[in-house]
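>>> What follows is a protein structure lacking sequence information:
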């Protein structure tokens, strides 16, 4: 019976720690200005398009 109490306590602490991490990430995310978010998204998109274009132009390796 005592083991189950410790397992329950560990579960509660894990939930609290997860909630704290989510709250911290949310606070950090909310500090971005809309223009900054838009700029970062465009940069990520441009990187993804460039990476895909590089993969498409790479010559296939025939051995």
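Done, it's in. These figures come from a predicted structure and were not determined experimentally. Numbers count the residues shown, from 1 in each chain.
>>> C-alpha from now on. contacts and neighbour counts both.
Will do.
>>> chain center to stretch 25-44, what's the gap?
How far stretch 25-44 lies from its chain's middle: 13 Å, per C-alpha atoms, centre = their mean, to the nearest Å.
>>> put this beside the first:
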């Protein structure tokens, strides 16, 4: 039973290390954008969110 706890602890440590690798990779991808790139993307997303919807039924007031 003692070996099982050792293996379980080792598996937990490997899982934490793998999670750290995933977080670090994600952070590098986010840092790859320049400030101008981020600003342009935010403006584009804002414009898409506030664009008038295509409604075939017309105004329903």
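That came in fine, so what should we check first? This structure is a prediction, so every number in the text was calculated from the model and none was measured.
>>> TM-score for the pair, please.
The TM-score (TM-score structural alignment, normalised by the length of structure 2) is 0.68; 55 aligned residues with a C-alpha RMSD of 2.0 Å.
>>> can you count the residues close to residue 38 of structure 2?
Residues lying near residue 38 of structure 2 (other C-alpha atoms under 10 Å) number 13.
>>> element containing it?
Residue 38 of structure 2 belongs to helix 35-49 when elements are defined using DSSP states H and E.
>>> any residues touching that helix, and which ones?
For helix 35-49 of structure 2, there are no external contacting residues (C-alpha atoms under 8 Å, 6 or more residues apart in numbering).
>>> mean per-residue distance, that helix to structure 1?
For helix 35-49 of structure 2, the mean distance to aligned residues of structure 1 following superposition is 1.7 Å (mean C-alpha distance after the TM-score superposition for structure 1).
>>> Next, the most centrally placed residue in structure 1: secondary structure please.
Most central in structure 1 under C-alpha atoms, centre = their mean is residue 25, positioned 9.8 Å from the mean C-alpha point. Here residue 25 of structure 1 is helix, with the state taken from DSSP: H, G, I helix; E, B strand; the rest coil.
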